[in-house]
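Asker: Based on what follows, work out the 3D shape:
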Amino acid sequence: MLFAAAATVAAANGGGASAGSGALAPTEPRTPGLRSPDAGFARDMAVHHQQAVEMSFIVRDRTQDEAVRTLAYDIANTQANQRGMLLGWLDLWGLPKVVADEPPMAWMRAASGGGDGPAGHDGHGGHGGRAADPASGALMPGMATKEELERLGTASGRDAEVLFLQLMTDHHKGGVAMAEGCAQQCGTPVEKALAQGMVDAQRSELTLMADMLKQRGAAPRG
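Answerer: Model (predicted):
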């Protein structure tokens, strides 16, 4: 679909300027830059989604509860597909999937006034959500630590269900903050639309997970 859209735009622009005097040549859609919010979000959210998929597969094998297994399947399927789209856009833009000297979430810092330029350029800014701790493996808001993933992998039954729902609640809250940042700052319409779709879907799942935790006599971690 992306390639078809690009071909359509290219065809529309192929005629160049009109023969009339003073006519301006149409401009082609600008490819996002290496450190643009569009590229930064694609790279970071691909990593963020990968952990959600991992946690979903873990809990699938740690409980027989159909409600939790269905939720885990839905999250894994949705976020794996979205991750593929994000990585596909980076390929389409000719941009790397990893930038060695780029701290996670650098693209969002302009949102808090940390950069001199407007959001969508190379400014840097902050992000909301639970503080990230690179040493623990939690690179971005809401991501589980290595220790938490290990605990999930050894839990079973209700304990696994509650821990998964709590970890995924944190994960979704962080993901919503990131997606809201792209919806506000990204310049690529299709990516902005995907980000807003993530916000809407994950907010709905947050409500569902709060109810599921309550049914198990538990609550989100805070």
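
Asker: Please make it C-alpha for all contacts and neighbour counts, starting now.
Answerer: OK.

Asker: What residues of stretch 74-91 count as buried?
Answerer: In terms of neighbour count (16 or more other CA atoms under 10 Å), stretch 74-91 has its buried residues at 75, 76, 79, 80, 82, 83, 85, 86, 87, 89, 90.

Asker: Ignoring the adjacent residues along the chain, who's closest to the third one?
Answerer: It stands for residue 79. residue 49 (5.6 Å; CA to CA, 6 or more residues apart in numbering).

Asker: Just give me the neighbour total for the one you found.
Answerer: For residue 49, the count of nearby residues is 24 (other CA atoms under 10 Å).

Asker: Closest one to residue 201 out of the buried residues of stretch 74-91, please.
Answerer: Set against residue 201, the nearest of the buried residues of stretch 74-91 by CA to CA is residue 75 (10.1 Å).

Asker: now the other sequence, so there's something to compare against:
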Amino acid sequence: MAKQLDYHAIREIFSRFQAAEPEPEGELEHVNVYTLLVAVALSAQATDAGVNKATRKLFAIADTPQKMLDLGLDGLTGHIKTIGLFRQKAKNVMKLSEILVAQYDGEVPSSRAALQALPGVGRKTANVVLNMWWGQPAQAVDTHIFRVGNRTGIAPGKTVDAVERAIEDNVPADFQRHAHHWLILHGRYTCKARKPLCRTCIIRDLCPYEDKTV
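Answerer: Here you go, the predicted model:
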């Protein structure tokens, strides 16, 4: 775990991220907030690419909670069987769809508490939906963000919750909305787990990571 960077270094890092990618976007394909919720729930322990491949045909026929219920558990399972833990995920999607229809008139709620009360929806999933759909500065910490936060000293922490709080506390307010996307993309394509691409990293000079690759 790297030492916490100071405010000026963090501001410079996010200024560079912003210059390189002014409007970063998540890579999960969706057509509305319901399909975004389902896609994020399905992405746990799976790749975005794998989820997208499975959901393209699914969302073409089931893009609302009621249409998902009409498709049925077996129909949903058939579409997502290439995704890890697909049986349990299918059950969760059907249950959350039932709740959305019964309690929210088929609409996805915009509060974290209501989202987290849905089957298969944890804090990270809720934060992704809040950020990507409603533009809230919610920080969804995945393995990429956890790694980058600790390696760079932007948001060091021993737990996911600690890193989330560190991002909220340390990243300047004007970068909060897109912070988690910049960090995910940096972790996915540059600051990789085994062999980070330090040679081409745009924040190399600001990063205190001791085991930089050459």
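
Asker: With both chains overlaid, what TM-score comes out?
Answerer: The pair, once superposed, lands on a TM-score of 0.24 when counted by TM-score structural alignment, normalised by the length of the second structure; 95 aligned residues with a CA RMSD of 6.0 Å.

Asker: sorry, back to before: show me what the helix or strand the residue nearest to residue 79 of the first structure falls within is packed up against.
Answerer: Secondary structure assignment for residue 49 of the first structure, by DSSP states H and E: helix 37-60. In terms of contacts (3 or more CA pairs under 8 Å, 6 or more residues apart in numbering; DSSP states H and E), helix 37-60 of the first structure is packed against helix 66-93, helix 146-154, helix 157-185.

Asker: so of those helices, which one's packed in deepest?
Answerer: Most buried of those, by mean neighbour count (mean count of other CA atoms under 10 Å): helix 157-185, with a mean of 23.

Asker: now it against helix 66-93, angle please.
Answerer: Inter-element angle recorded for helix 157-185 of the first structure and helix 66-93: 30 degrees (by axes from the mean of the first three to the mean of the last three CA atoms, to 10 degrees).

Asker: Which neighbouring elements make contact with helix 157-185 of the first structure?
Answerer: Looks like helix 157-185 of the first structure contacts helix 37-60, helix 146-154, helix 189-215 (3+ CA pairs under 8 Å, 6+ apart).

Asker: Next, the buried residues of the helix or strand containing residue 163 of the second structure.
Answerer: In this assignment (DSSP H and E), residue 163 of the second structure forms part of helix 160-170. For helix 160-170 of the second structure, a neighbour-count test (16+ other CA under 10 Å) marks 160, 161, 163, 164, 165, 166, 167, 168, 170 as buried.

Asker: do you know how far the spatially closest residue to residue 212 of the first structure that is not a sequence neighbour is from residue 154 of the first structure?
Answerer: The shortest distance from residue 212 of the first structure to any non-neighbouring residue, by CA to CA, 6+ apart, is to residue 165 (7.8 Å). Distance from residue 165 of the first structure to residue 154 of the first structure, counting by CA to CA, to the nearest Å: 15 Å.

Asker: Buried residues, whichever helix or strand residue 179 of the second structure is part of. List them.
Answerer: Using DSSP H and E, residue 179 of the second structure maps to helix 176-189. Judged by neighbour count (16+ other CA under 10 Å), helix 176-189 of the second structure contains these buried residues: 176-188.
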